[in-house]
Structure formats: C-alpha cells, structure tokens
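In: What follows is a predicted structure for the sequence shown.
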Amino acid sequence: MVQPHCPKDTTGKNSPKRLGSTSPPRWSQTRRLAPAELFVGSFLALIVAGTLALKFIPGLYENEGLGWTDAVFTSTSAVCVTGLIVVDTATYFTPLGQAVVLVLIQLGGLGMLVLTSVIIGALGGRPSLRTESLAVGARHLLPQVPTKRLIVDVVRFTFLFEAIGAFTLYLFWTPRMGWKEAIWPSIFHSVSAFCNAGFSTNSGSLIEYQDSPATIVVISVLIVAGGLGFITMEEIHQRYIRRNPAFRRLSIHSKLVLATTAFLLLSGWALFALFEWQGLLSKMPLVDKLTNSLFMSVTPRTAGFNTIDYGSATDSTNFLTIILMMIGGSPGSTAGGMKTTTFALLGLLAWSRLRSHQTASFANRSIPSETIQRASGLFVIATGIVVLGVFVLAFIGDSHRATQAFLVRLFETTSAFNTVGLSMGITPQLSTPSRWIVIVLMFIGRTGPLSIAAALIVRLSTRGRFRLAYEDVVVG
C-alpha cells in the first residue's frame, strides 16, 4: 500500500510530540495554580474589580468620590466581609453606591468559586474537581452528598436565609420607616448580617435599635446561621429536615461546631451582662438589657454590627470582645477568625493532657493528632499576625493620636484580621499608611487562615524518608 507523501516539516510545528514529553499546552497553564493560590487569587481579583467599580462607576456618591486608598479599603472590607469603614455608608453613598457595596459583600460572602461553579453548572458545563473542592471546603466530611448538589445547597441556604431575614425585618421596620422606605434597609441588613459583614445603612449601625428586641433577635439569628458553616447546615438539613437515612448521626465536626457555638454565646451573654449591667446597659429596661447583652456576645463572631458604643465600654467588655473576635465563626462559613473548632480542639487538647490522656477526644471519638497539630499551628500563626499588626500600627502611629491606647490598637487590629468590623471609633482617623496595614490584615484574615490550613495539611501529610534524632526539651 502506497503511503501518501507528507512534506517534511522543518519548523517542528506539526511534528508529533515525543513520548514522555512533560510540556503542558498553553491552555492548561492556569491549571497548574495551587489550590491556595486559586482561592486567594479569586478574592484578589474581586477586590480589584470592586475598587475599579467604586472609582469609575458614576452616581455612587452623594458628593465627591473616594480616593484610591479609601476605594481599596472599602472594597477589601466588603469583599472580605469585614465591615470596617472609613466613610459613612449611610450618608456618603447613594442607593446605587450602597448596592455596589452590597454586591461585593454577597460575592465575598459566598466566594467567587462557589458562584463560578453554579454559573458553569447552570450553563450545562462541569467545573473542575479542584474548583468544586475549593468551593465547598471540607468536602470529605459529607461523602454522601454529591459535590454539585452541595454547591447548589450552599447558594440555596444563603438566599433562603437572606430572603426570610429581609422579609422579617421589613415587617418590623415598616411601622418605624414606612412601607417604601423599609424595603432597601431590610434587604441590605439581611444580606450584611448573614454574610457577617457588618455594613449598615444607618450611621450608628444598630444603636438606634437598642429598644427593638425583635430587630436584635432577627439580626442575631442571621449572624449565627451565617457563622455555623455550610457543612454543618447541610448535615442539619439532611438529618432533621429531609430525614435522609444516610445521615444517622451528626458528624463530630458538626457536633463540635454546635456545642462550641452554644458555649461561647451563652458564656459571653452572661459575662457581657455582668460587665455592663451597671454601665452601658444601666438605663435600659430588663428586656433590652438581656437582648443587648446577647447581641454583644453574637456580634464579635465576625459580624461587626453594634448596638452600643465600644469606645465607651469597660475594658473588661472590650477585652472579652477581642477574645471572641479572635475565635470567630465556624469553618466553611461566611465568618472569619481562627474558627470555633480550632478553639475547641485546643481546649480538648489541654483537657486531655491534664487527665494524662494520650489523645484528645469528644463525643466518644478521638481527634487525629494531625488535626490537633494543624489547630495549634493555626493558633500560633494567627496570634503572631495580630501581634505583628499591633506592633506595626504602634510604630507607624498617627500624628493626631500619638498617645493612642494600646487596647484601642489591639481592638482595631484584631477586628481587621478576624474580619469582624467592630471598632472603638478610630478607623476613619487612621493615617494612609495605617489604612494600608488594615487592608493587608483584612485580606490575610479572609484568605490566610484557609490557605495556611491547606498548607499545613500538605506539609503534615508529606512523610520524609528519614527523621532526625529525638532530644527532649524542658517545658513549664
């Protein structure tokens, strides 16, 4: 059989690749990004897009627009669902400007990878397995639920809670504002609360609602729901609502999340009531004292709303708030912080050592030592970043606040890194260098802990061919 004549290719463009070639085609270069890089990059891209939108979309401001530093600050605070502000959202932005901020909050709260996966699925495509795994976080905890279904449920839970919250707030706020005027604040606060963002269309956040227990309870429920984590919410949904036989019990993760959340809320509630009963709460009726002290326990879980002036609170209140801000919400949620499970695992580790037990345990299950090590590493790194942030802010200083109290700087730094948004009133007064430090802290706080945890997983799961000889060190 005569073979067709093929002219010799002298350029090499059409010649087949040799077997064993490892050079990937150009279109696959983006696939070589590490998961942590892809996760961080999605937030960075959204911050850049938000900054450009705040700078160049017309009609966003009542008067003059934001400068570049303030635009980056506002975009970062919204995307990282922090809530720290350098301008008053209520008076500085038009309704269109507030809507842009709200879109950034929603995108940042859900995460771009979740939305990307949903959009690709709606168009009939299939996102990469890596994108899906990054979008839903600790996927291995729910092997019974398909990843695509879990991603859809994340979006469904978000919009369902936000819709119910907005409708409920609208019912409570209509007598106070009017049926037209209550629509936008209800939607804005519901989204901001569930995403644990803390942005408000009121100049004083929720201080004017100190005497509205219904408002405080609704916002509190949204904050706690948003901070539980989508994995836990999916388990509760499958176990108690759908009665799925594959979910005979809640996982240790969800049990630990629920138990720790309840402990922190109740203990914080009691302590805040004790600290401020004769202080900021002294002139309130009994019901308002109880609801406001409850909200003081809820909002440091990275929500950022406030019904009191933290600049006038006692040092005990502010220090307890700092501790709760460091702990934050739960993994896989819209909240920041070290996470409730990290706090709980460190407590379980200490308790097991006091009882001379080899392993930490909870609910008749032992926690893997690798998980305990990751929690310890995350705690050390997060604490180190906050300490460094306080040092840098103290070193830079502000000319008009040269004698700024240490607790004020610690409060601001902790709030920024743990994406809380509470402040003792100094955020608008920060100098430009200090604002950039806070911007970096907010970004690291939103993307860093997850990336650090992922890196620790890789490092701890890699076994070397040898280990160095042991030699003991005295502790204590």
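Out: Yep, that arrived.
In: alpha carbons only for contacts and neighbour counts from here, please
Out: OK.
In: what's Pro35 in contact with, if anything?
Out: Going by C-alpha atoms under 8 Å, 6 or more residues apart in numbering, Pro35 touches 130, 134.
In: Now do the nearest residue to Thr89 once chain neighbours are set aside: how many residues are near it, please.
Out: Take Thr89 and drop its neighbours on the chain: the residue closest to it by C-alpha to C-alpha, 6 or more residues apart in numbering is Thr201, 6.0 Å away. Residues lying near Thr201 (other C-alpha atoms under 10 Å) number 19.
In: start to end distance for stretch 293-309?
Out: Distance across stretch 293-309, first residue to last, is 13 Å (C-alpha to C-alpha, to the nearest Å).
In: before we move on, back to that, which SS state does the residue nearest to Thr89 fall under?
Out: Thr201 falls in the coil class when you classify it by DSSP: H, G, I helix; E, B strand; the rest coil.
In: A further structure is provided below for comparison with the first:
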Amino acid sequence: MFKLDPAKIVVGSFVVVIVLGTLLLTLPLATVDGRGLSVVNALFTATSATCVTGLIVVDTGKTFTFFGQLVILTLIQVGGLGVMTLSTFFLTMVGRRLSLRGKMVVQDALNYYEMSSLLELVRCILIFTLVLEVIGTLLLAVPFCHREGLMRGLYSAFFHSISAFCNAGFSLYSTSLVSYRGSLVVNFTVMGLIVLGGLGFPVLLDIYYRCFRFKDRSQRLKFQTKLVLLVSLFLVAAGTVFIFSFEATNLLATLSWKEKFVASLFQAITPRTAGFNTLNIGALREVTLFFLMILMFIGASPGGTGGGIKTTTAAIVFFTIRSIIREEKEVNLLGKAVPSQVVSKAFAIFFLSMGLLILSILLLLIFEKNMPL
C-alpha cells in the first residue's frame, strides 16, 4: 500500500515546481524577444522565485511577457505559501488523507500545533494570504494607476503585492521601487506586507485568535509570538537607526528629513529576504552593506514567507552566549527557561547556515575570478 512520505513530498514538490518553472520560462512565449530564456537563466530565475530569494539575472519587467511574468508570480506564490501547505490542501480536496506522521510533519513545517484540524490550519493560511494580498493590491493600485493607467496599474499593484507578502522582492521596474521613494502609500503598504509575511502564520493566527476569536480577551499571546514580535521590532528599530546614522550624509544627504526616515525604515525592513529597495544599494557605505548582510542572514520568523536562520534562532543563540558568559545554568528568554534540545537545534541551524554561507563564498571566489568585491 502506498504511503505518503512527507519529507519526500516537500523536497520532491520543490524540485518539480522549479523544473516546471524552468521549462515554462524557456518557452518562446515567455520572453519579449520570442526566444525564451536559456536553460541556465531560466533555472536560476525559477529557483529564485520559488525560494522567494528575489535575485535576478534579467530584467523582469522588460524581458518577460505577461505569460512569463505570470509564471514567475505563480512560483513566488507557491514558494511563499510553501509547497507543503498547497500539497496538503489539494490532497485533502481530492479526498486523499495524510498519515498521522504526515500531519505532524506538516504542522512542524508550519510551526503550529494547536489546531486539531490540519485542513482548518491550511485554510486559515490561504484565507490570510488572499485577504492581505487583496488589501495590498487595492492600496498599491492608487499610486500605480495614477502613474501607469488603470489596467497596467492594477496589474503592477497585484504583482508587487504578492511579491511583497511572499518576501520575494521581484519587481516589474528596473530600479525596483526607487521611483516611488516619495510615496508614503507605496512605502508603508509594501513594508506592511513584508512584515506580515515575515512574522509567520503561527504569529498571525495567534494574534487573530487572541484578539477576535477567543471570548476571554485576557488570554495571553504565546511565548513564540511575543518573542517574534520583540525581536522583529528590535531589528527594525536598530536597522532604521543604523542606516539613518551612516547614510544621512551619504546616500540620504539630498532627501528631506521625512524621506530620510522613511527610506531608512524601508531599507531596514526589506533586507530580511524581501529584497525591494528605494535606495541605490550599490552606493551605500560598506559598513551599511555589512549590517544589511547581518539582517539578511537573520531573515524572517518561523512559519513565515521569508528565509534566513529566523528571528527565534538568532535570539536563542544570542541569549545562550550571554548565559555562558554569565555562567548561568540555563538559558532564559522572557522569563522562561529554554529547553536544551531547542538550544542545540538553534546552534545546529546557525552553524550549518554559516558553513553553507562560507562554502558558497568560496565557490564564488573560485569560479567567478573577476567578480568585484
């Protein structure tokens, strides 16, 4: 009897999605020149979109046709929601059942365990995503339609809303959102979508249930929710102050004080895997770029649409090191002792990520000899 292997489903689904995306992007109708992308460029673009990385080797707005852009947008949405989430939803819709182990793996992947119905959890995620992306589209449509016309503006708003919520960073504009640096609507809508997507569905669901579904409003937020909110707030605040301080006399010098603050805030939020920019990244000071790399490495939160080692992992590693320095017997976070298994897992993620990062840098230095530093 055939048994679903959750691990194979996750890996296999990502591979299948990337391969399909690659094939579609090589089709002549995917590009404006009618030739399609080369296999290498198509594979890179499909992987970047599915893994919501946002790195590009060709101009998304100028290179791809509507079909090609729709393929990229679909890959972003699938990657942002998670292949496992969509696989579970569609398997359930066609009457297939996951084993108990499969359900546990899905809930572990989503980092949420409180709902008895897995389908209910997946439905909540899909509804949250749809509602937030529609709201984002409507808000972005106002400035986009004003500049680009009704249909083109609506499409651009739709594309950027999904790209922002999924923390993908793909843009239809060659300079990303630099031309909208002075638009408060665009800046705060995109920042809001990035933050909401990056906080993670477990946090969003916990806030929703505590604020709107539970009759007893006195019930407190979960430990993970409070930790994610505090760490995220700290990273945004620290990032804003850091960028403002080091770029006020450099890249921000010609901007008004309001624009300086908004640009600093935007650039503090977007590096944590979103990838949009309203400033010329190449013109930033080296110290600012280094700080942005730290934010990129930390990334978003568990169960969110972003990447990185996650905010909770970074917090546990930091407070564990602090506890070691203070010679404390246990690691305490927000008044709670962190289990040793959780600490071990956090350090494993941290060092594996660092190892992969170092290996990737070495490979780039070996094979890209003329790459500027």
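Out: Sure thing, it's come through. Quick caveat: nothing in here was measured; it's all calculated off a predicted structure.
In: Fetch the TM-score of the aligned pair.
Out: The TM-score (TM-score structural alignment, normalised by the length of the second structure) is 0.95; 372 aligned residues with a C-alpha RMSD of 1.8 Å.
In: just to revisit the earlier point, measure the residue nearest to Thr89 of the first structure to Glu208 of the first structure for me?
Out: Using C-alpha to C-alpha, Thr201 of the first structure is found at 12 Å from Glu208 of the first structure.
In: can you list residues touching both of those two?
Out: What both Thr201 of the first structure and Glu208 touch, as defined by C-alpha under 8 Å, 6+ apart, is an empty set.
In: What's the match for Gln341 of the second structure in the first structure?
Out: Superposed on the first structure with TM-score structural alignment, Gln341 of the second structure falls opposite Glu370.
In: re earlier: for the residue nearest to Thr89 of the first structure, what is the corresponding residue in the second structure?
Out: Under the alignment by TM-score structural alignment, Thr201 of the first structure pairs with Leu172 in the second structure.
In: List the residues that contact its match.
Out: 59-62, 156, 159-160.
In: average distance between the strand or helix carrying Lys345 of the second structure and the first structure?
Out: If you go by DSSP states H and E, Lys345 of the second structure is part of helix 340-367. On superposition with the first structure, the average gap between helix 340-367 of the second structure and its aligned counterparts reaches 0.7 Å (mean C-alpha distance after the TM-score superposition for the first structure).
In: quick one: buried residues of that helix?
Out: Buried residues in helix 340-367 of the second structure, defined by neighbour count with 16 or more other C-alpha atoms under 10 Å: 343, 346-347, 349-350.
In: again, but for stretch 237-252 of the second structure
Out: Those would be 239-244, 246-248, 251-252, for stretch 237-252 of the second structure by 16+ other C-alpha under 10 Å.
In: Which ones among these map onto helices?
Out: Using DSSP state H, the subset of these located in helices is 239-244, 246-247.
In: Which of the three states applies to the aligned residue in the second structure for Gly83 of the first structure?
Out: Using TM-score structural alignment, the equivalent of Gly83 of the first structure in the second structure is Gly54. Recorded secondary structure, Gly54 of the second structure: coil (three-state DSSP).
In: give the contact list for Gly54 of the second structure.
Out: 48, 168-170, 273-275.
In: Can I get the residues you listed in CSV including secondary structure and distance to Ala30 of the second structure?
Out: Output for the contacts of Gly54 of the second structure, formatted as CSV (DSSP: H, G, I helix; E, B strand; the rest coil; distance: C-alpha to C-alpha, whole Å):
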residue, secondary structure, distance to Ala30 of the second structure
Ser48, helix, 17
Ala168, coil, 20
Gly169, coil, 20
Phe170, coil, 16
Thr273, coil, 26
Ala274, coil, 24
Gly275, coil, 23
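In: What is the nearest of these to Gly80 of the second structure?
Out: Gly80 of the second structure has its nearest neighbour among the contacts of Gly54 of the second structure in Ala168, at 7.7 Å by C-alpha to C-alpha.
In: ok, for the closest one, nearest residue in space, not its chain neighbours?
Out: Per C-alpha to C-alpha, 6+ apart, closest to Ala168 of the second structure is Val52, 4.2 Å.
In: Also Ile207 of the first structure?
Out: Thr307 is the one closest to Ile207 of the first structure (C-alpha to C-alpha, 6+ apart), at 4.0 Å.
In: Can you find the partner of that neighbour in the second structure?
Out: Correspondence of Thr307 of the first structure to the second structure, assessed by TM-score structural alignment: Thr278.
In: Tell me the secondary structure at its match.
Out: coil.
In: Tell me where the stretch 201-350 of the first structure has helices.
Out: Residue ranges of the helices in the stretch 201-350 of the first structure, as given by DSSP state H, counting those that start in this stretch, are 213-228, 230-236, 252-276, 286-298, 315-327, 340-354.
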